[in-house]
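In: I'd like to go over a predicted model; first the sequence, then the structure.
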Amino acid sequence: MRIIEKYTPGIIPEADQTDKISISVAVYNGEKYLNKCVDSLLAQTYKNIEVILVDDGSTDSCPAICDEYAQKDPRVKVVHKKNGGLASGRNAGIAAATGLYLGFMDGDDWVDPDMYMRLMAAIREHKADVAITRYRWVYEDRTEDPSTDKAYIMEDQEALEQYIHENDDIQIQNCAWNKLYSKEFLGDLRFDESKWYEDVIFTTKLISKAGKVVFLDHASHNYICDRSGSYMNQGISERIITDLIPIYKERTAYLRSIGRDDLADTHNYYFYKRLMIYYTQAYRGPDQRDIKRSKMNRIKAAIYSEKDHFNAAFSSNGANPNEKKKMDIFLFSPRIYLIVMAINDRFIIPYKVRRLRGHV
């Protein structure tokens, strides 16, 4: 992996913007945000774009807003379809795309004017298959942007390794909307419309086959999020148990199928950490007692079903020994594990935070 400490992609003159970028926007009942999203795309300094607004059966004013944009700007194309979910909408966007390159957006986010210029310039300058940008976290009361302006040039499966190791410095992430790549490179890869959390497998397969990936540590995308209150006390959705846990198992199987047992074990390590967190969230959540107990039992069953893989996962590269201790406590007694986590969250973590801030 090569790191460029301060990197600014070149500016592509409009006469040289010969490669059209098709940007597919997932639209569903987001009338409050849609104008800001589309306006930010139409304001791109890379002019040769096609904005595909995929209205996935919206019931608010989004369909009319989409049609108004198509009437005002010839670069806008609208696809109205029955509600089929995010994966279905993204596949519809791919099918409608006439550009050589593909990008994706969610209808409630927006991007900086130079985002696609930067991504396209990086692809051209480094002959990369995929270019990825960092994004900002936009909350109601603040915006977080840890950009460093570094560029990471990764070859072969270096990007896949950083992705599976969940390196915060290289924000590859599961999401579709911080990436740019050619339609030819995508090939026949599509989002699985039968599942939620479809980005996980899609991105894993995409990154695994890339010969070169450029990550720009400069935030150009603005991601709306809300973390009001403690997420540990908000419970977990049914979809995490029915869809996300199977998706993580599918990713493990895929990594083994391409000969990366090492990454499969590392992925399992993070998967098992999440399972313990899900168990705690289910316990602390607001569900009724019977529903809460059902969720806890199913997560516990998912944990026990993976016991044969624990040694490989918790001894994998980058694994924290403390996580193995937590799992050992859980296997001994889930009730004791919950008590330990309550003590950890109530006393140990706040102490560590005060210590880091120099208050202890």
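Out: Thanks, I have it.
In: switch to C-alpha atoms for all contacts and neighbour counts from now on
Out: Noted.
In: ok, then the element right after the one helix or strand Tyr163 maps to?
Out: Using DSSP states H and E, Tyr163 sits in helix 158-164. Helices and strands here follow DSSP H and E; after helix 158-164, the next one along the chain is strand 179-182.
In: so which bits of the next helix or strand after that following strand are buried?
Out: Heading C-terminal from strand 179-182, the first helix or strand you meet, by DSSP H and E, is helix 183-186. Neighbour-count burial for helix 183-186, counted by 16 or more other Cα atoms under 10 Å, picks out 183, 185-186.
In: just stretch 281-291 next, same as before
Out: Residues of stretch 281-291 classed as buried by neighbour count (16+ other Cα under 10 Å): 281-285, 287.
In: now those as JSON lines including secondary structure?
Out: Output for the buried residues of stretch 281-291, formatted as JSON lines (DSSP: H, G, I helix; E, B strand; the rest coil):
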{"residue": "Gln281", "secondary structure": "helix"}
{"residue": "Ala282", "secondary structure": "helix"}
{"residue": "Tyr283", "secondary structure": "helix"}
{"residue": "Arg284", "secondary structure": "helix"}
{"residue": "Gly285", "secondary structure": "coil"}
{"residue": "Asp287", "secondary structure": "coil"}
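In: presented hereafter is structure B, for comparison with structure A:
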Amino acid sequence: MELVSIIVPVYNVEKYLSECIESLINQTYKEIEIILIDDGSTDFSGKICDDYSKKDQRIKVIHKNNEGLSQTRNMGIEIAIGNYICFVDSDDIVSPRYCEILYNLLNDTNYDFSVCNTYRFIDGEKIELLNNKNLTTVISNRDYFSNQINKKTEFGVWNKLFKKQSLNNIRFKKNKLHEDVIFSADLFINLSNGVIITDSQLYYYRQRENSIVHSKSQKSCIDFIYAGRYLIKTSTDYCPELNKECLFYAINYPWSFVDNIYLQRSFFLNKNFLEDLQKLIKDYKKEYSSLVYIDKIKKNRIMLFGSSKFLYFFNVYLRLLRVYIYRILHIDPYKDGHGV
């Protein structure tokens, strides 16, 4: 049996961290090293890591200044000594057989990585462990990338086990959210030996309301434009037959932030995001308008948004909408730092 390195970036997750670590300690596959990287936490997360390292010699703890998820994962790859690597988010949990099943699928094969199903649950919801048939499928890297673009499977890296050698030339993009989208594109570019998949739900993904990406923060919106362009470039350079799918995903996903302008806190979308999205639509207006499987009304709205004059009026509309909402909520925008 070979060593599996489990990389766990940790940042201000004291509420969930013990549950995550316990699920790793209790793996049926025992040849593991658990690398807990404290990314400058300001709560008790670092202490929790240290306490567990005293109980289990398989746990390594690194404390560092805050740099973000990508840099932390990259550090984990450099530190890992196992021939296999997986990534677990510190507020999630995994099945006891997570490593065992993914390792057995990948060991003694030429495949680049193995993949399991993910069980998503809302924070506070009771988790029901599921009995799966453990059916396996083998597909090409191209088809797996296509499935990700078409939302048939996850972009996330946390439901996968990689051969370490497969990651020799691949790292996470620094200082970017949606880093898993870019990382997945790089996997497609660099790897070609196929992917083996099990239907077993071995990874339990906790959906928190205040998570960075889920909240549609301004940085999240802007960074997705970057990730979308990266997908389009990847398909153009390496797999032109996926151009339409990449274009659809790259434009429609960030457009949903604008389309839901009345919902949640979407009215705080900033000017940089709107300008970046408009430029993306302008750059690919001809190609996007040729897509036949998009609702015609929605396509027309997006094309209108891509016109040069529209953004000016849309920004005026946003300012008026903000003033209206602030008045309803009795908020002083300047006092609270939002501005109008």
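Out: Received the coordinates, thanks. Fair warning: this is a prediction, and the values are worked out from it, not measured in the lab.
In: now the TM-score, please.
Out: The TM-score (TM-score structural alignment, normalised by the length of the second structure) is 0.79; 303 aligned residues with a Cα RMSD of 2.9 Å.
In: could you dump the buried residues of helix 183-186 of the first structure to CSV with distance to Arg2 of the first structure?
Out: Putting those into CSV (distance: Cα to Cα, whole Å) gives the following:
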residue, distance to Arg2 of the first structure
Lys183, 26
Phe185, 22
Leu186, 24
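In: can you say which helix or strand has Ser24 of the first structure in it?
Out: Using DSSP H and E, Ser24 of the first structure sits in strand 21-27.
In: and the following helix or strand past that strand, what does it pack against?
Out: Following strand 21-27 of the first structure in sequence order, the next helix or strand is helix 34-42 (DSSP H and E). Using 3 or more Cα pairs under 8 Å, 6 or more residues apart in numbering; DSSP states H and E, the elements in contact with helix 34-42 of the first structure are helix 62-72, strand 110-111.
In: buried deepest among those, which one?
Out: strand 110-111 (a mean of 23; mean count of other Cα atoms under 10 Å).
In: next, the mean deviation of that one compared to the second structure.
Out: Following the fit onto the second structure, the mean deviation recorded for strand 110-111 of the first structure is 0.5 Å by mean Cα distance after the TM-score superposition for the first structure.
In: ok now the helix or strand following that strand, how far from the chain's centre?
Out: Next in sequence after strand 110-111 of the first structure, counting helices and strands by DSSP H and E, comes helix 115-126. The chain centroid and the centroid of helix 115-126 of the first structure are separated by 20 Å under Cα atoms, centre = their mean, to the nearest Å.
In: cool, and stretch 22-38 of the second structure?
Out: For stretch 22-38 of the second structure - counting by Cα atoms, centre = their mean - the centre lies 22 Å from the chain centre.
In: where in the first structure does it fall?
Out: Mapping stretch 22-38 of the second structure onto the first structure (TM-score structural alignment) gives residues 39-55.
In: quote the end-to-end distance of the matching stretch.
Out: 17 Å (Cα to Cα, to the nearest Å).
In: next: stretch 63-83 of the first structure.
Out: End-to-end span of stretch 63-83 of the first structure (Cα to Cα): 12 Å.
In: now do stretch 334-354 of the first structure
Out: Stretch 334-354 of the first structure: ends 29 Å apart by Cα to Cα.
In: same deal with stretch 10-18 of the second structure?
Out: 11 Å.
In: just give me the neighbour total for the equivalent of Val157 of the second structure over in the first structure.
Out: Counting by TM-score structural alignment, Val157 of the second structure corresponds to Ala176 in the first structure. Ala176 of the first structure has 19 neighbours, counted by other Cα atoms under 10 Å.
In: contacting residues around Ala176 of the first structure?
Out: 103-105, 199, 203 (Cα atoms under 8 Å, 6 or more residues apart in numbering).
In: quick check, nearest of these to Met117 of the first structure?
Out: Gly103 (12.1 Å; Cα to Cα).
In: can you pull the contacts of the closest one?
Out: Gly103 of the first structure neighbours (Cα under 8 Å, 6+ apart): 21-24, 176-181.
In: need the max-distance pair from these.
Out: Using Cα to Cα, the contacts of Gly103 of the first structure span at most 14.8 Å, a distance reached by Ile21 and Ala176.
In: tell me which helix or strand Lys325 of the first structure sits in.
Out: Going by DSSP H and E, Lys325 of the first structure is in helix 321-332.
In: other SSEs contacting that helix?
Out: For helix 321-332 of the first structure, the elements it packs on are helix 310-314, helix 334-343, judged by 3+ Cα pairs under 8 Å, 6+ apart.
In: how about those, which one is nearest Tyr139 of the first structure?
Out: Once these are compared by Cα to Cα, helix 334-343 is nearest, at 27.0 Å.
In: give me the buried positions along the closest one.
Out: 334, 337-338.
In: now do the contacts for the residue lying closest to Lys36 of the first structure once chain neighbours are set aside.
Out: Of all residues not flanking Lys36 of the first structure in the chain, Trp110 sits nearest, at 6.4 Å (Cα to Cα, 6 or more residues apart in numbering). The contact partners of Trp110 of the first structure, taken as Cα under 8 Å, 6+ apart, are 36-38, 40-41, 221-223.
In: can I get those residues in a markdown table with neighbour count and distance to Ile240 of the first structure?
Out: What follows is the contacts of Trp110 of the first structure, written out as a markdown table (neighbours: other Cα atoms under 10 Å; distance: Cα to Cα, whole Å):
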| residue | neighbour count | distance to Ile240 of the first structure |
| --- | --- | --- |
| Lys36 | 15 | 31 |
| Cys37 | 18 | 28 |
| Val38 | 24 | 31 |
| Ser40 | 17 | 32 |
| Leu41 | 25 | 32 |
| His221 | 22 | 26 |
| Asn222 | 21 | 25 |
| Tyr223 | 19 | 21 |
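In: nearest to Asn297 of the first structure among those residues?
Out: Distances from Asn297 of the first structure to those, taken by Cα to Cα, are shortest for Tyr223, at 33.9 Å.
In: now which residue in the second structure aligns to the closest one?
Out: So, by TM-score structural alignment, Tyr223 of the first structure is matched to Tyr205.
In: would you agree its match is in contact with Glu125?
Out: No. Taking Cα atoms under 8 Å as the definition, Tyr205 of the second structure is not a contact partner of Glu125, at 11.5 Å.
In: Leu119 of the first structure corresponds to which position in the second structure?
Out: Under TM-score structural alignment, Leu119 of the first structure pairs with Leu102 in the second structure.
In: tell me who's in contact with its match.
Out: With Cα under 8 Å, 6+ apart, Leu102 of the second structure has these contacts: 114-116, 160-161.
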